[in-house]
Each structure stands twice: as C-alpha cells, then as structure tokens.
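S.K.: Turn this into a structure:
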Amino acid sequence: MGLKRGVAGIVGFAFSIALAHAGDAEPSYCETHAADSVSSYLGGLIRLCGWSVGLSDSPTPVETPAVPPPPPPPQTQVFIVFFASGDMDLNDPAKQTVSEAVKAAMDGGFAKIHLVGNTDTAEEDAYVLSLARAQVVRDQMQLYGLTAATFDTVGKAASEPKIPTPPGTQENLNRRVLIVLEK
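M.R.: Predicted structure coming up:
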C-alpha cells in the first residue's frame, strides 16, 4: 500500500509541476508537452530508485521473425534451330545456333536440356521426323562437348506449331527444334 501511495504522490507532484508552468507557454504547447515531461520525470525517478514497472524513455523494439525470400524461379534459356522441309540435317546457321546453346549451357551451369522437335503440317511421318530432329540436335550438342547435361528429347510432330496453319501447309517457322536450357 505504501508503494502505491508513493507512486500516486509522485504522479500528483509531476502533474502539479506541469500545471504550475502551464501559464508560461501557449496552451497548445502544454497540451502536447505536459505528458512528455511527466513521462520523462517518472521514468527517470523509477530508474533512479531501481523500480521496474515497465516505464522507459523508449519502447523496447519488438523483433519480428525474418521471412525468408521465396526461392528464385528456375532459370531457363531457349534457342531455336530451324530445318528445311522434310530434312533433319543441320545447315551452317543451325550448327551456329547449337554451338551458341552449348556455350550458354556450359557457361551458365545449365544441367537440364529439353529438346523438342517439331514439324509443319505438310511433312510426312511427322512424329518420327520431329523426334529425329531433336536427336540430331542432341548429338551435335554432345559433339561440341556438352556431355555432363541431362537430355530430355521429345518429338511433337505438328502438335505445337509456332504458326498455326491448316493441314498440308508448309511453314518454315514450324520446322524446328526448341533447345530449352534449365538450371
């Protein structure tokens, strides 16, 4: 009971000091600063006496647990090799593209290689031809030194055209192999 009376007396004393000086400043100053003065005075007195009642000059920062950032999306890089109609041989521009893909795979640390062969709607034996194109590109990549990667080689025939066309239509952009490098 004595502690409560002592604290009540101190609070009363602090308010009386604030009220005694209320006439010294404009009312807006007193309204905004009286509570600060009382809080500072009480906080200092409590620390001086060694009491612990939860008052301090500054609030104790509350640490929030760190949320880890989401994992980065898989990094991919795509190259496209084009073919002549009905052909599965690599011409010079196609070999250059394969060479660039091999360099990117080696330099970028890509470990998975997806090869997707495609045909246009006018080519015969479309599935066989699309798979053979993907295999030719895989063989060329290995010939250029890419042996540590995991290859996934598929043929899609004309099922995923770059340019939709009616059946029996030749389209240069549909005769291709997609080289998808993935980490």
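S.K.: When you work out contacts or count neighbours from here on, use the C-alpha atoms and nothing else.
M.R.: Fine.
S.K.: For the protein, which segments count as helices?
M.R.: Per DSSP state H, the chain carries helices over the ranges 2-20, 27-49, 92-108, 126-143.
S.K.: Pick the most buried one from those helices.
M.R.: Stretch with highest mean neighbour count among these: helix 126-143 (a mean of 20; mean count of other Cα atoms under 10 Å).
S.K.: thinking again about what came up before, any idea which of the helices of the chain gets closest to residue 153?
M.R.: When these are compared by Cα to Cα, helix 126-143 sits nearest residue 153, at 6.0 Å.
S.K.: Following up with a second sequence; could you model it the same way so I can compare the two?
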Amino acid sequence: MPRERIVSPESQGPEEEGASLALRPKRLDEVIGQHDLREKLTIAIQAARQRKEPLEHLLFHGPPGLGKTTLAHVVAAEMGAGIKTTSGPALTRPADLVGILTNLQRGDVLFIDEVHRLGPVVEEFLYPAMEDFRIDITVDRGSFARTINVPLQPFTLIGATTRAGFLSAPLRERFGIFHHFT
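M.R.: Predicted coordinates for the structure are as follows:
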C-alpha cells in the first residue's frame, strides 16, 4: 500500500502547531545565529540579575521571520519573568496600555510587535513608563481635570519592528539595546 504524503501550507491541526512551538528555542544557548546579539544579551542579562533589576529596554528590527518574537520569549525565560504580548496596531489610545502596564509584575517583559505602528499619543504615553516606571492619568475634564501619577513595577519593554525608520527618535532613544536582525 503506497504511503500518502500531504504537503500543504495549511496547518494540519493542533498537533502540528504544538510541535512547531516545541521546536522553538527556550534559552539563549538554544538560539542558532544572531551570535553578536546572543553574546550581548548574555552579558546584559547576567548584569541585570546581579543588580536585581529588570533588563534595559530592547528594540529588535529586521525582516519578518528572523526570530524577533521568539527571542523576546527567550529573553523573558532567561530573566525568569512573565511576558505580556501585544502589537502596535492594537494600541490606539493610552487607555489601551493602562491595564497592561498596571498589571505587570516586577521584572516582567512587555513585548510590542510592530512597535513602529504606535500612534504619537500612545508613544508619548509610554515615555514616562519606560524612563521612570510611572504613568500619568488625567481624570475629568476642563477646570476639574487633574493628573494622577501611577507608579508601575519596573519592567522591560521589547519592541519588534520591520521598519525601524518609522519609529520617532524620542522612542528609539529610550531603548538601551538596539539590534538589527539579518
């Protein structure tokens, strides 16, 4: 009886998807390629652990399919941290970020895919969160408006983009490690 071979771009079900996830690296020493970045991250992660601080913010940019998302998950695992994932297009106003940021635990990783698609208002809302681990929320309007300063747990923001040139200079400058995937 001849064997039937199925070749299809379609997923063959949860077993195949589970196998694909199982094959992804979970630790830095399992990552193939990106040697310079792995070396840089190993040193940065060791230093952050010794200081008992979160890792500095990271920006990964390059063509699709080179492992930016996978590496974000690896970094979180290496730091022993949780990871929350979202995308730039999903964050259309500052209120979209409030719940995410206030629910992060100390040392967690916030991964924003397509970070270049954040709007200017959302970008500006992120600045104090990235620099000082706080956000300012305006309550009420007009002469009754007041600003409430909300402290956040220290966290690491990892942004991924295929178009680094689309990020504003002020946002780009807030990332401590900037790496181009090739």
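S.K.: What TM-score do the two superposed chains give?
M.R.: For this chain pair, the superposition-based TM-score is 0.25 by TM-score structural alignment, normalised by the length of structure 2; 68 aligned residues with a Cα RMSD of 4.2 Å.
S.K.: returning to that earlier point: select, out of the helices of structure 1, the one closest to residue 179 of structure 1.
M.R.: Residue 179 of structure 1 lies closest, by Cα to Cα, to one member of the helices of structure 1: helix 92-108, at 7.5 Å.
S.K.: The closest one packs against which elements?
M.R.: Applying 3 or more Cα pairs under 8 Å, 6 or more residues apart in numbering; DSSP states H and E, we find helix 92-108 of structure 1 packed against strand 76-82, helix 126-143, strand 176-182.
S.K.: now these as JSON lines including distance to residue 2 of structure 1?
M.R.: Converted to JSON lines, those look like this (distance: least, Cα to Cα, whole Å):
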{"stretch": "strand 76-82", "distance to residue 2 of structure 1": "74"}
{"stretch": "helix 126-143", "distance to residue 2 of structure 1": "89"}
{"stretch": "strand 176-182", "distance to residue 2 of structure 1": "75"}
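S.K.: Of all these, which one is nearest residue 44 of structure 1?
M.R.: Minimum separation from residue 44 of structure 1 across these (Cα to Cα) falls at strand 76-82, 61.6 Å.
S.K.: Quick check: buried residues in that closest one?
M.R.: Going by neighbour count (16 or more other Cα atoms under 10 Å), the buried part of strand 76-82 of structure 1 is 80, 81, 82.
S.K.: Can you add distance to residue 182 of structure 1 and give the helices of structure 1 back as CSV?
M.R.: Below are the helices of structure 1 laid out as CSV (distance: least, Cα to Cα, whole Å):
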stretch, distance to residue 182 of structure 1
helix 2-20, 70
helix 27-49, 61
helix 92-108, 8
helix 126-143, 15
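S.K.: The nearest residue to residue 37 of structure 1 once chain neighbours are set aside and residue 27 of structure 1: what is the separation?
M.R.: Spatial nearest neighbour of residue 37 of structure 1, chain neighbours left out: residue 18 (7.6 Å); criterion: Cα to Cα, 6 or more residues apart in numbering. Applying Cα to Cα, to the nearest Å, the value for residue 18 of structure 1 to residue 27 of structure 1 is 12 Å.
S.K.: what do you get for residue 142 of structure 1?
M.R.: Relative to residue 27 of structure 1, and taking Cα to Cα, residue 142 of structure 1 is found at 85 Å.
S.K.: cool, residue 34 of structure 1 as well?
M.R.: Applying Cα to Cα, the value for residue 34 of structure 1 to residue 27 of structure 1 is 10 Å.
S.K.: For the residue nearest to residue 37 of structure 1, list the residues it contacts.
M.R.: By Cα atoms under 8 Å, 6 or more residues apart in numbering, the contact set of residue 18 of structure 1 is 30, 34, 37, 38.
S.K.: Closest one to residue 93 of structure 1 out of those residues, please.
M.R.: Of all the contacts of residue 18 of structure 1, residue 93 of structure 1 sits closest to residue 37, with 80.9 Å by Cα to Cα.
S.K.: And the helices in structure 2, which stretches?
M.R.: 14-23, 35-51, 68-79, 95-102, 120-132, 169-172.
S.K.: Please name whichever of those helices is nearest to residue 112 of structure 2.
M.R.: Of the helices of structure 2, nearest to residue 112 of structure 2 by Cα to Cα is helix 68-79, at 9.2 Å.
S.K.: and the angle for that closest one with helix 14-23?
M.R.: Relative orientation of helix 68-79 of structure 2 versus helix 14-23 (axes from the mean of the first three to the mean of the last three Cα atoms, to 10 degrees): 60 degrees.
S.K.: Next, the angle from helix 68-79 of structure 2 to helix 35-51.
M.R.: Relative orientation of helix 68-79 of structure 2 and helix 35-51, computed by the same axes, to 10 degrees: 30 degrees.
S.K.: which other helices and strands contact helix 68-79 of structure 2?
M.R.: helix 35-51, strand 109-113, strand 156-161.
S.K.: contacting residues around residue 14 of structure 1?
M.R.: Residue 14 of structure 1 touches 38, 41, 42, counting by Cα under 8 Å, 6+ apart.
S.K.: please redo it, this time with the cut-off set to 10 Å
M.R.: 8, 20, 34, 35, 37, 38, 39, 40, 41, 42 (Cα atoms under 10 Å, 6 or more residues apart in numbering).
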